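Participant: Sequence and predicted structure, then a few things I'm wondering about:
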Amino acid sequence: MTLMFRPSAPLHRTLLAALALTFATPALAQEGPQGARSTQVGVIELSQSDVPYTVTLPGRAVAFEQVDIRPRVAGVISEILYQAGRPVRAGTPLFTIDGDTYAADLKSAQATVDGAKAALEAAKATYARYKKLETTSISTEDVEAARVAVAQAEATLSSAEADRDMAQLNFDRTQITSPISGVPDMATVSVGAIVTANQADALTTVTRLDPIYVDVKESSRQMLEHRAMWEAGTLTRADQVDISLTLETGETYDRKGSFVSPSTTVSSTTGTTEMRLQFDNPERKILPGQFLRVETTLGTTRAVLVPQRATTRGSDGTLSAFVAVAGKAEKRTLTENGSYQNAWVVTDGVKAGDQLILDGLTNLQDGSAITTVPVTIDAQGVVQDAPATDTSAAGN
């Protein structure tokens, strides 16, 4: 015989009510004051401040000085006197050309000079003797002829001295020296090679690397926008422009730059203007031809800094963020004017005093019910709960 237990009707209704209350309790805990499910989010209060206005421009390193070394006389390379990559000073010998022929030419030219000097002395002596005898046994015509002979001898001596000086110059040019201080490249010739005067191919190149130039290009439109900001007062010009450099590795160069010369023309093809900057380069970290990034701080602008981790960039390029308004998340479209450290410099879309949602953004939608918790963010972008003292102060 099977016994079956059937509760009475009042007891049955009591059990069902208890079960319903048990399963409903967690859901009710997540509901807001109006009965909608809310998401807990971390917020910070935005403030307006003077933000450095920095412009990032592409740049290319250019040698401060660079010279192609070419022979000025013909001959055979007899010595290579330098080591590639080792700095040299101006006047340091780099190559030697076999100078036997030029030495012989110099001796011959010097002998011609000596002969011209002797001829001049003889012509002067003759003229002096004729001058004394002019009123007795020597005619005026003979005296004049002697004077002309002296002038011709002087001209002959001058020509001989010029030839000797040229021979000396050619002999000196058999030793090729560096015209600047810098770092020589590898030689393009070897000992025994025949070279010609002023040939097209350089024997080597000497480059001065310290200091070094960096040429940057900026659009003419951007320059006009900066000028308009200065005139409107939204950008306060700095007393001295701060110029920093980022290397190809992403490392920030530890030396500041200075302006050398701005361009006075705009490229008709790219619409950009070129400026030249100068950086000290004692460790030779920067080499000609490298592509770099230059950050120029033009002054300060009054704006709101919005941490980049709180924003999203749409496929159309629009920047947006969420702010807390009356217990709901409100999506805002931001207008940014560059970045500073880990934040966007925002000029429109949010204002000082807005509660920016910084944490709990996953699956957050416009209009979602939220519960706010004060948080902080450090320079590395790490978000933490605000200290209890800050929370109490905010509540007051």
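Facilitator: Received the coordinates, thanks.

Participant: okay, CA-based contacts and neighbour counts for the rest of this
Facilitator: Noted.

Participant: Contact partners for Leu16?
Facilitator: For Leu16, no contacting residues are found, by Cα atoms under 8 Å, 6 or more residues apart in numbering.

Participant: Using the three-state scheme, assign it.
Facilitator: Following DSSP: H, G, I helix; E, B strand; the rest coil, Leu16 is assigned to helix.

Participant: Show me what counts as buried in the helix or strand encompassing Ser159.
Facilitator: Assessed by DSSP states H and E, Ser159 sits inside helix 140-172. Across helix 140-172, burial judged by 16 or more other Cα atoms under 10 Å covers 143, 146-147, 149-150, 153-154, 156-157, 160-161, 163-164, 167-168, 170-172.

Participant: what comes into contact with stretch 236-254?
Facilitator: Applying Cα under 8 Å, 6+ apart, the contact partners of stretch 236-254 are 230, 255-258, 286, 290-301.

Participant: now swap in stretch 332-350 and tell me
Facilitator: In contact with stretch 332-350 (Cα under 8 Å, 6+ apart) are residues 51-55, 303-308, 318-323, 379-381.

Participant: Of the residues you listed, keep whichever come out buried.
Facilitator: Buried members of these, scored by 16+ other Cα under 10 Å, are 51-55, 303-308, 319-323.

Participant: Tell me which of these fall in strands.
Facilitator: Among these, the residues falling in strands (DSSP state E) are 51-55, 303-307, 319-323.

Participant: Just the closest of those residues to Val191, please.
Facilitator: Set against Val191, the nearest of these by Cα to Cα is Val55 (51.6 Å).

Participant: Let me know how buried the nearest residue to Pro374 once chain neighbours are set aside is, in neighbour terms.
Facilitator: What sits nearest to Pro374 in space, not counting adjacent residues and going by Cα to Cα, 6 or more residues apart in numbering, is Val43, at 5.1 Å. Look at Val43: counted by other Cα atoms under 10 Å, it has 27 neighbours.

Participant: I'd guessed Val43 sits against Ile370; true?
Facilitator: No - with contacts counted by Cα atoms under 8 Å, Val43 stays clear of Ile370, the gap being 10.7 Å.

Participant: Quick check: neighbours shared by these two?
Facilitator: Ala324.

Participant: Does Leu94 touch Leu81 like I think?
Facilitator: Yes - between Leu94 and Leu81 a contact is recorded at 4.9 Å, counting by Cα under 8 Å.

Participant: Between the two, which has more neighbouring residues?
Facilitator: Remark: of Leu94 and Leu81, Leu94 carries more neighbours, 20 against 14, as counted by other Cα under 10 Å.

Participant: In terms of helices and strands, where is the more buried one?
Facilitator: Per DSSP H and E, Leu94 falls inside strand 93-97.

Participant: and the helix or strand just after that strand, how far from the chain's centre?
Facilitator: Per DSSP H and E, strand 93-97 leads on to helix 100-132 as the next helix or strand towards the C-terminus. In this view, helix 100-132 has its centroid 62 Å away from the chain centroid, taken as Cα atoms, centre = their mean, to the nearest Å.

Participant: And stretch 319-338, by the same measure?
Facilitator: Distance, centroid of stretch 319-338 to centroid of chain: 35 Å (Cα atoms, centre = their mean).

Participant: Take this one as well and set it beside the first:
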Amino acid sequence: MKVGVWKAICATLALTGSVTMAIAQGGPPGSQGAPSAPIEVGIIELTLQEVPRVVTQPGRAVAFQDVEVRPRVGGAVEEILYTPGQDLSVGDPLFRIDDTSYLSTVASARASLATAEANLPVAQAAYDRAEQLTGRGYTEAEVEAARAALAEAKATLDAAKATLEYARAELSWTTLTSPIEGRADVATVSVGDLVTVGQSDELTTIVRSDPIYVDMTEASARILSVRKSIIEGSLKQNDVLQATLLLENGDVYRGTGELVTPGNTVSTTTGTVTIRFKFDNPQHLIIPGMFVRGEIVLGTMQAYLVPQRAATRGKSGRLAVYVVGDDGTARQITLEDQGSYQNAWIVREGLKEGDRLIVDGLSSIRAGQAVTPVPAIIDEDGIVHDADTTAAED
């Protein structure tokens, strides 16, 4: 009886072991490990093409001209002659200062000039008479004295003219005018306020923002890299360096900027160079001090465009993509990008013409997975469509 029980237990253990071994080998007893079915994936064929080399940089708008208006003469403000925010031309009046004392100064200078003009002929006649009668009633000393009196009269006349000219200038300065085109801010003074010559507080500020400057910052290391690419011939530089702007609300500014200066110094704290562009700004959409992002087209290069949805970036910073190998399986490769263009990474090495890049079905595949490639198209919104379906709809 006991022998029969032990035989039954041993038979059960043997059966359990065989089942466990069969499961470890990939299936139930009697079955063999079959390869998984190929997975359909969307692919695009890569082609080497001419790609614009675009760099994106932070920037800040700077006024084309910015003037702080201060008085050149002192006195009480009698009138404010402009409306804040309106366009001004050169010479448009801004403020009027009490001119009573300056009118008096002009009148006094005019009287002094009249006196000097009246004295000059008298001195001239005295000198002419002394010179004619030299040795006949006039000594040499008297002639010299007459000559000196004439020179003094001429000098007095010149001084009177200069005094009158300056007095008239001061009188004209009692009306402050705009030195530039632009828009004036709200006045910091009111009618009746007393202003002085050379005061530190401005009466108003005038800003010209059409055109407008945009200062962009670029790392000096990238500048060296770009120059190296140009020298090696991998980057074909544009004849004219231009830029477009992305505003703070995400809108693309309609206008192209022209390079003003590429920058001459590197910041010792940030290691960046300030590059200045000039943009037309007729609608005053760009306000001085506004932060923007600039896209600068440096030139063109021969490269592959890898859709961003088809790539992931690892801890090393390199891109990882899947391509369909010659054996029909997914093969993962790592790539080094050279920046981006639109919705794609720019890649110059690691790919070849005709490579089938997997752009859809990536969540279900792994390296070595058998796949069935289906031609696909990526639209402007980054959505993948079957190429055959898209062609049938057209």
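Facilitator: Done, it's in. The model shown is predicted, which means the values in this text are computed figures rather than measured ones.

Participant: so which of the buried ones among the contacts of stretch 332-350 of structure 1 comes closest to Ser139 of structure 1?
Facilitator: Among those, and counting by Cα to Cα, the member closest to Ser139 of structure 1 is Val55, at 91.0 Å.

Participant: thinking again about what came up before, which residues are contacting the strand holding Leu94 of structure 1?
Facilitator: 74-82, 174-178.

Participant: Can you tell me which of those residues is closest to His12 of structure 1?
Facilitator: Nearest to His12 of structure 1, judged by Cα to Cα, of the contacts of strand 93-97 of structure 1 is Tyr82 at 105.8 Å.

Participant: Report the contact partners of the closest one.
Facilitator: Tyr82 of structure 1 makes contact with Pro93, Leu94, Phe95, according to Cα under 8 Å, 6+ apart.

Participant: didn't Lys154 of structure 2 look like it was pressed against Leu120?
Facilitator: Yes - counting by Cα under 8 Å, Lys154 of structure 2 touches Leu120, with 6.3 Å between them.

Participant: returning to that earlier point: by how many degrees do the helix holding Ser159 of structure 1 and helix 100-132 diverge?
Facilitator: Going by axes from the mean of the first three to the mean of the last three Cα atoms, to 10 degrees, helix 140-172 of structure 1 is angled at 160 degrees with respect to helix 100-132.

Participant: Can you state the mean residue-to-residue distance of helix 140-172 of structure 1 versus structure 2?
Facilitator: Following superposition, helix 140-172 of structure 1 is found to deviate from structure 2 by 1.8 Å on average (mean Cα distance after the TM-score superposition for structure 1).

Participant: among the ones in strands among the buried ones among the contacts of stretch 332-350 of structure 1, which two are most distant?
Facilitator: Using Cα to Cα, those span at most 28.1 Å, a distance reached by Val55 and Val323.

Participant: now Val375 of structure 1, what's its secondary structure?
Facilitator: Assigned by three-state DSSP, the conformation of Val375 of structure 1 is strand.

Participant: burial of it, as a residue count?
Facilitator: A count of nearby residues for Val375 of structure 1, using other Cα under 10 Å, gives 20.

Participant: State the distance from Met166 of structure 1 to Thr196 of structure 1.
Facilitator: 17 Å (Cα to Cα, to the nearest Å).

Participant: What count of nearby residues applies to the alignment partner in structure 2 of Ala310 of structure 1?
Facilitator: Alignment note (TM-score structural alignment): Ala310 of structure 1 maps to Ala310 of structure 2. Using other Cα under 10 Å, Ala310 of structure 2 has 20 other residues around it.

Participant: wait, what's in contact with Ala310 of structure 2?
Facilitator: By Cα under 8 Å, 6+ apart, the contact set of Ala310 of structure 2 is Val321, Tyr322, Leu357, Ile358, Val359, Asp360, Leu362.

Participant: so which of those residues would you say is closest to Val273 of structure 2?
Facilitator: Distance to Val273 of structure 2 across the contacts of Ala310 of structure 2 (Cα to Cα) is lowest for Val321, with 34.5 Å.

Participant: And the closest one, what's its match in structure 1?
Facilitator: Under TM-score structural alignment, Val321 of structure 2 pairs with Ala321 in structure 1.

Participant: wait, isn't its match in contact with Arg313?
Facilitator: No - the pair Ala321 of structure 1 / Arg313 is not scored as a contact, 9.1 Å apart, by Cα under 8 Å.

Participant: Can you tell me the SS state at Asp201 of structure 2?
Facilitator: Using three-state DSSP, the structure places Asp201 of structure 2 in coil.

Participant: corresponding residue for it in structure 1?
Facilitator: Using TM-score structural alignment, the equivalent of Asp201 of structure 2 in structure 1 is Asp201.

Participant: and its match, how many neighbours?
Facilitator: Neighbour count of Asp201 of structure 1, defined by other Cα under 10 Å: 14.

Participant: So the residue nearest to it when sequence neighbours are not counted versus Gln175 of structure 1, what's the distance?
Facilitator: What sits nearest to Asp201 of structure 1 in space, not counting adjacent residues and going by Cα to Cα, 6+ apart, is Arg70, at 7.2 Å. To Gln175 of structure 1, Arg70 of structure 1 is 11 Å away according to Cα to Cα.

Participant: what does Leu106 of structure 1 give?
Facilitator: Plainly put, Leu106 of structure 1 is 15 Å away from Gln175 of structure 1 if you go by Cα to Cα.

Participant: just Val373 of structure 1 next, same as before
Facilitator: Counting by Cα to Cα, the gap from Val373 of structure 1 to Gln175 of structure 1 is 79 Å.

Participant: Between the two, which is the more surrounded one?
Facilitator: A direct count of neighbours by other Cα under 10 Å for Val373 of structure 1 and Gln175 places Gln175 higher, at 22 against 15.

Participant: What lines up with Trp6 of structure 2 in structure 1?
Facilitator: When structure 1 is aligned by TM-score structural alignment, Trp6 of structure 2 is left unaligned.

Participant: and Trp6 of structure 2, helix, strand or coil?
Facilitator: Secondary structure assignment for Trp6 of structure 2 (three-state DSSP): helix.

Participant: Ok, the one 4 residues further on next?
Facilitator: Reducing the assignment at Cys10 of structure 2 to three states with three-state DSSP gives helix.

Participant: quick one: it from Met21 of structure 2, how far?
Facilitator: Cys10 of structure 2 is 17 Å from Met21 of structure 2, where distance means Cα to Cα.

Participant: what does Glu144 of structure 2 give?
Facilitator: Glu144 of structure 2 sits at a distance of 138 Å from Met21 of structure 2 (criterion: Cα to Cα).

Participant: Val323 of structure 2 too?
Facilitator: Per Cα to Cα, Val323 of structure 2 is found 36 Å from Met21 of structure 2.
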